Each structure stands twice: as structure tokens, then as C-alpha cells.
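**Q** below is the structure, and that's it, no one-letter string:
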């Protein structure tokens, strides 16, 4: 399917999501962890790609599980028609867990208090629970005496028929740094926790620790299930692992818009707020109708680039709420010409990682923050028109 050269008129910009590329990335990750079940992580609206559509493609690709942060995200998947295994691992205080539990969503408990919230949810069905261990990230889960208390409370509740312990899991802090000694320390801490739980007579069917980076680099932590997030969207989990191409991945999203205004200006023209960019010679400026109100990174002002008519062009001046100016130089251009902000890179356009580097952040933030007036469009095997 070949989309039109300019985005539809429904919005000032479009995020084109290539679902074939997404499924191909899942296949690459499956090959990296062939003995484990695969959880496609679709939290945060599938990292900005659209959770319901991406989840359906994940199921088509054979992903046995879906993973989300909140129970409301899980309910969105259910409302969208998904009926397979789903885990929601973040339960803020006061969250209404019952509708998700009754919709056959697995939930997590990383403390006795969280386990009590699950048990007191009022759900009609018996909760299916994954116990969260803090193996060294100090972000979620517990360790030491608190972990023992959690395990004992879960054992007692399971024996009483009040819940089913389906999984035990943790999260790696430094998997994107494969040589970090933290990885081995966390792996050992997780093994100790699994042993402690088994000694209490509880042996869940699922042990899961690996994220995208560990799926690609650390087979010893694949266990029963791997949770693949950022890599499934064709972004590298970290610079030490290489580019998406190095990893055999294809970026799934292309963010594009069209020139709204093209004008020739003389040297010495100050551009955008504060005149942080001043033209050094006569040049052509192009205006695009998208800005930080739509999720573009303001920190990429004067540093990021875009692709117009076969040429890489600079962001000129500050990224505004609704608009960005491009310095087109002498590139032939007219109103309505396609502008690609980032994509798979096969035409020479920037990658999401390039925008991240320009803004001093990570590719995760570039794609997940997109919203506002950006229209998402889904296609199989799509690429912007040549």
C-alpha cells in the first residue's frame, strides 16, 4: 500500500504506522528468545503508535501476551476486542481493579499493601496475580523482609482460594548496558527470590525479567516469558546495542507533514522566537504546521533536522507550540510538499533516535509524546511515496 505524498487534511501532520514492520520486528525478537513466550508491551498507547491497532497486530504475529502499565489501558484493549492474556503491572492507590480482573486481566502486586488492594477489589472472579520483586532497580516491588511478607501473604491467599499466583517478575535497570555488573546482580537476586517463593510451596507458571535489551543480549534471563517493548517498534533500546539496522529492526512510525508556507529571505533574517537562528545567506524558509503542542521536542530547536524533496534540512530557530520553521537552503520546494520529520531511514530521512540525540533524550520519548493534532494512520507494508 502506497500512501499519498501529502498527509490527509484531517490534521496538520500524520504518524504513519507500518504494521508489517511491527510484526517483522516481533519475529526478530522471537528469534532472539525462541524458548520463551513473548509479551508485546503496548503501554502508553503502544509507545505512541496506537494500542488497539498494534495489539491486534501483535496477536496476529503470535504474541502470547500483551503488557500494559495500568488497568485502564488493559480495559481499552478489551473494549477493542482483545481476549488473550494481558498483564497490567501498575496499580496506583485507589485504582478500581475489579473491572479489569473480571475482564480476565492479570494484575501485579509489588507489596503486601498492593496485594491487599487486589484481594479487596470486590471482583467477582478470582484475581490472577504476578508478584513484583525489587532486584535492584528500587522502582517497584520489594525485597528482604518485605518480600518475604509479600510471598507469605500470597501463598496464604492462594491456599484459601482467593487468588492465583500466575507469575513472579522484576525489571532490569541496566540491560541497555550489557557489560554492567548490575545485570548479573539482578539476575542472581531474581533467582534467589524464585527459590524463596518455591520454598513456600508456590511455583508460578511464569518467571519474567527480560525487557527488549535483555531479550536481544542476555539469554540467561529469558526464563518463561520476555517483555518486548521499544525494540518491537523498531527503535534501539540503547546506543551501546547499535542502531535499529544493526539489530535487524525497522522503525515502525513515520512522522510527516507538508509545507504550509515557502518564502525566500535575505541574509541576516532572524527566525522564530528570540531570533536564536539567523540566516547566514539568502535562503528559502519553509513552515510546517506542527510543534511542541503536538509532541515535538522543543529541546530539538536549532539541532534536529527533517527531510524535504530528497534533502536533509535544518530546524531553524525554536520549535513553537504549533509551528516549526525549516531552512530549506536552495532546495526546490513549494507549499504542499511532503516533509518527513523521522521515519525508517530508507530514503535518508532522520530516525527517531536522531531527534532524540538532537534533544538530549531517548527515542522512547520522541515517539511516546506525540499527540495533540497528529493523525495516526495504519497500513501494512507502507512507506511514504518515493
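**A** Structure's in. What do you need? The shown structure was predicted, so the numbers you read here are calculated from the model rather than taken from an experiment.
**Q** CA atoms for contacts and neighbours, from now on please.
**A** OK.
**Q** go through the host helix or strand of residue 74 and flag the buried ones.
**A** Following DSSP states H and E, one finds residue 74 within helix 71-79. For helix 71-79, burial by neighbour count (16 or more other CA atoms under 10 Å) applies to 71-75, 77-78.
**Q** need the contact partners of the helix or strand that that helix is followed by.
**A** Downstream of helix 71-79, the first helix or strand assigned by DSSP H and E is strand 86-88. Outside strand 86-88, the residues that touch it by CA atoms under 8 Å, 6 or more residues apart in numbering are 65-71, 73-74, 104-108.
**Q** go again with 10 Å.
**A** Contact with strand 86-88 is made by 39-41, 43, 64-75, 77-78, 97, 100-101, 103-108, 128-130, 167, as judged by CA atoms under 10 Å, 6 or more residues apart in numbering.
**Q** now intersect those residues with the helices, please.
**A** Mapping the contacts of strand 86-88 onto helices (DSSP state H) picks out 43, 71-75, 77-78, 100-101.
**Q** want to throw the residues you listed into CSV with distance to residue 365?
**A** Formatted as CSV, the ones in helices among the contacts of strand 86-88 follow (distance: CA to CA, whole Å):
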residue, distance to residue 365
43, 13
71, 22
72, 21
73, 19
74, 21
75, 24
77, 22
78, 26
100, 28
101, 30
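**Q** and which of those residues is nearest to residue 313?
**A** Checking the ones in helices among the contacts of strand 86-88 against residue 313 by CA to CA gives residue 43 as the nearest, at 33.0 Å.
**Q** burial count for the nearest residue to residue 146 once chain neighbours are set aside?
**A** Spatial nearest neighbour of residue 146, chain neighbours left out: residue 111 (7.2 Å); criterion: CA to CA, 6 or more residues apart in numbering. When neighbours are defined as other CA atoms under 10 Å, residue 111 has 24 of them.
**Q** got another, please set it beside the one above:
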């Protein structure tokens, strides 16, 4: 059996096209919502699946002065790239014992502390480095996740941080928190968290903390809660043109443009009779004679198996629906007798400009959120950057 190498003109198995002009436009839209605040571009989870470095570069070009990641390893990789301006501040917040504290200090990262154990480890690393660490203290105002509890825990963390600052080992650069329900307009926890955040900030500042920034606003708060903008906003999913939640409206309603378009090339088109079972378990049986199209993407690529039988795909200008179960590497659509050629583009989601589904449509089909749809697209799918 002989094989023929593909030429550049051959259609790819699959690709995720990342429109950096759309990302820059989204950053400008979000910045306009909070004109008095600095802007942190959150690029955790490899830029929500879009590519952290390319998206960070684009966001900085659109006016972001900060870049945020979850893990220190993500931030260290961005800093090591040398492709972001030295004056762009970089913050990371998900630390575990034994983390790369010294490397973070050497890379001039802002590190988030939620507990005394982390302060103890960081102070040791700062002594070894011979330079102060940049520290942001996180308050748990009601999310119940990371952050120091109000009351005695917060008082001890603030006292320890101020003592380390007086010794020249750290510099308190920020006080921050995170909303639990900002994507649900009018939820009572939002006002309660804002009030508690102000109280915890006031306590720290009353004890002598002089942070550069105070921040709590994620994507939904940036879009809808100007009273939460403080000194800095931290948009994540909205920067990529995906709505933070259905209660806030679609991305188009919010003036945002989806950045990722996920496509694949049909691997096979074939005629089958009525009564033909399709994919594992035969959860779909053709109602009559038809044509089936094979899409070479599956749950190993991040296509959610929960969207079996419901996921929308645009083929030949028409919406199709996943027929039967989504398998590890492929799934089937019923083409209803149409006969597109193998290699024809199948669009799983995109901006919607061509009538194609969006990531939010896939989220609805899978019973999840748009965040999960874009972040789960795997490494087998190449990212192709346009309008860079």
C-alpha cells in the first residue's frame, strides 16, 4: 500500500482557527466597560484552549497591562518566552506546597497567598533569592474555594504579610477575591461578597497594607457590575468571545465576537439503507435511505460525548445533528441524502457569521457551559492563528 503526502492545499483533518483580531476587539470592548480600571487578560488553561502566548500577545497589543494564569508553571512559561513586554505584570494564583516560589520571585511574578503555610514557604524563598516577592493576598468573600476566611484567618494572614513586608521580604501588591454568582444577575451573594470584600480590604489597609491594585471583577462582573471594578478587572472567557452565562445573553448580545472556529474535513460520505444502526450502541437508526458523513473528531479531541445525538454541525450550508454516539476519534452526521464530497468542511462551531453553530450552542447541546467547550479542545487539533 502506498501513501501520498498531503500538499498544503489538502484539507486538514481538523483545525481550530483562532481569530486574534476578534480577541483584540473583545479586549477593547471589555476595557470600555471599565475605563477607570487596569485590565488583566486571563490566559489560564492555555488561553482557554486558544493558545496562551498568542492570546496574551494580542491582549497586550489591545491594551492589557496585566496577564493572569492559574498555575505558576503557566506564568513562568509565558515569562520565559520573552515575547511579552517586561513592564507587563503577571500574576498566578493556584499554589500547592513545594511550588516554584523561588522561580516565581526571580521571574518577577505576582503570587497569590490564601494561607499562612504559603506565606511561610514564600518568605523562605525570598530570603534565598535575596529580593522581595510580589504578593497578592486573596480573601474568601463567599466563593468557598481559595482565599483566606474573614475574621481570625484574615487577620493572621494580613499580620504575617505586613511583618514580612517590614522585614523587606515581600511587597503586598494586591488584595483580591472572586465572585461565586456574578453570572446570575441579582443573585444576593453578589452584593454580600462586595460588602465583605470592602470590609476585608479596609481592614488590611487599616493595618498598613498599601496595595497597588484591589480586584474582584471576573468576566460577568466586568460586563455588568461597574461597582465591582475597583482598580483592575480580570476578564477570562469573555475575552475569547464566549458568554459567561446564558442569563447574561449570548456573546452577540454582549458585543463580543467568538475567537475560535473548530472545523474538520469529512472523511467519508456513504449511502445507507433505512434501519441502519449508527455508531456504538445503535442509539441512532436511520429512518430511511440516506447518506452519512463521517467527521474525524471525537471525545479524544475534546468533542463532548454528552452531545451525542444533539451536537450541531454545519455541513454544506445546513445544520446537521450528531447521529448516535460520539466516539473517541470520530462521529457521524446524517446528511439526509445530500452528497458533499469527502474533504468538505464540517464546522462544529465558530462566530455564527456563516450560520454555523457557536460554542454556546454546543454547551446547550451537552448540558454544560461554553468555557468547557473551548478549553477541552485537545492538542491533536492544531491551532491556526489568523489576523495576528
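**A** Received, thanks. Quick caveat, the model's predicted, so the values are computed rather than measured.
**Q** ok, back up a step: and the aligned residue in the second structure for the residue nearest to residue 146 of the first structure, how far is that from residue 201 of the second structure?
**A** By TM-score structural alignment, residue 111 of the first structure lines up with residue 115 in the second structure. Going from residue 115 of the second structure to residue 201 of the second structure by CA to CA, to the nearest Å gives 16 Å.
**Q** now residue 226 of the second structure
**A** From residue 226 of the second structure to residue 201 of the second structure the distance is 18 Å (CA to CA).
**Q** neighbour count winner among those two?
**A** Shown here are residue 226 of the second structure and residue 201; by other CA under 10 Å, residue 201 has more neighbours (20 against 14).
**Q** secondary structure of that one: a strand, I assume?
**A** No: per DSSP: H, G, I helix; E, B strand; the rest coil, residue 201 of the second structure lies outside any strand segment and is helix.
**Q** mind listing what the aligned residue in the first structure for it touches?
**A** Residue correspondence to the first structure (TM-score structural alignment): residue 201 of the second structure is matched to residue 194. Each residue near residue 194 of the first structure by CA under 10 Å, 6+ apart is listed here: 133, 168-169, 188, 202-204, 207.
**Q** not counting its neighbours along the chain, what's nearest the most far-flung residue of the first structure relative to its centre?
**A** Farthest-out residue of the first structure from its mean C-alpha position, per CA atoms, centre = their mean: residue 266, at 42.4 Å. Once flanking residues are discounted, residue 266 of the first structure sits nearest to residue 282: 4.3 Å by CA to CA, 6+ apart.
**Q** counterpart of residue 264 of the second structure in the first structure?
**A** Using TM-score structural alignment, the equivalent of residue 264 of the second structure in the first structure is residue 257.
**Q** ok, that match - contacts?
**A** 5-8, 11-15, 288-290, 336-341, 374.
**Q** in strands, which of those appear?
**A** Among these, the ones falling in strands (DSSP state E) are 13-15, 288, 338-341, 374.
**Q** between the ones in helices among the contacts of strand 86-88 of the first structure, which is closest to residue 326 of the first structure?
**A** Taking CA to CA as the measure, residue 326 of the first structure lies nearest residue 43 of those, at 32.9 Å.
**Q** how far away is the closest one from residue 15 of the first structure?
**A** Residue 43 of the first structure is 18 Å from residue 15 of the first structure, by CA to CA.
**Q** neighbour-wise, which of the two wins?
**A** Shown here are residue 43 of the first structure and residue 15; by other CA under 10 Å, residue 15 has more neighbours (26 against 21).
**Q** the more buried one and residue 326 of the first structure, how far apart?
**A** Distance, residue 15 of the first structure to residue 326 of the first structure, by CA to CA: 19 Å.
**Q** you'd agree the residue nearest to residue 146 of the first structure is up against residue 152?
**A** No: look at residue 111 of the first structure against residue 152 with CA atoms under 10 Å: they stay out of range, at 11.2 Å.
**Q** what residues are up against the residue nearest to residue 146 of the first structure?
**A** Contact analysis of residue 111 of the first structure by CA under 10 Å, 6+ apart lists 117, 131-134, 140-143, 146-151, 153.
**Q** one more pass at 7 Å, please.
**A** By CA atoms under 7 Å, 6 or more residues apart in numbering, residue 111 of the first structure lies in contact with 141-142, 150.
**Q** returning to that earlier point: how about the ones in strands among the contacts of residue 257 of the first structure in TSV, adding distance to residue 349 of the first structure?
**A** Formatted as TSV, these follow (distance: CA to CA, whole Å):
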residue	distance to residue 349 of the first structure
13	16
14	16
15	14
288	16
338	12
339	9
340	7
341	7
374	19
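**Q** need the buried ones from those selected in PyMOL.
**A** Selection command for PyMOL covering only the buried members of those, criterion 16+ other CA under 10 Å:
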select buried, resi 13+14+15+288+338+339+340+341+374
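**Q** now, which of the ones in helices among the contacts of strand 86-88 of the first structure sits nearest residue 311 of the first structure?
**A** For those, the nearest to residue 311 of the first structure is residue 43 (34.6 Å; CA to CA).
**Q** so that closest one versus residue 141 of the first structure, what's the distance?
**A** Per CA to CA, residue 43 of the first structure is found 19 Å from residue 141 of the first structure.
**Q** residue 238 of the first structure now?
**A** Distance, residue 238 of the first structure to residue 141 of the first structure, using CA to CA: 24 Å.
**Q** these two: who's more crowded?
**A** Neighbours of residue 238 of the first structure and residue 141, each counted by other CA under 10 Å, are more numerous for residue 141; the result is 24 against 20.
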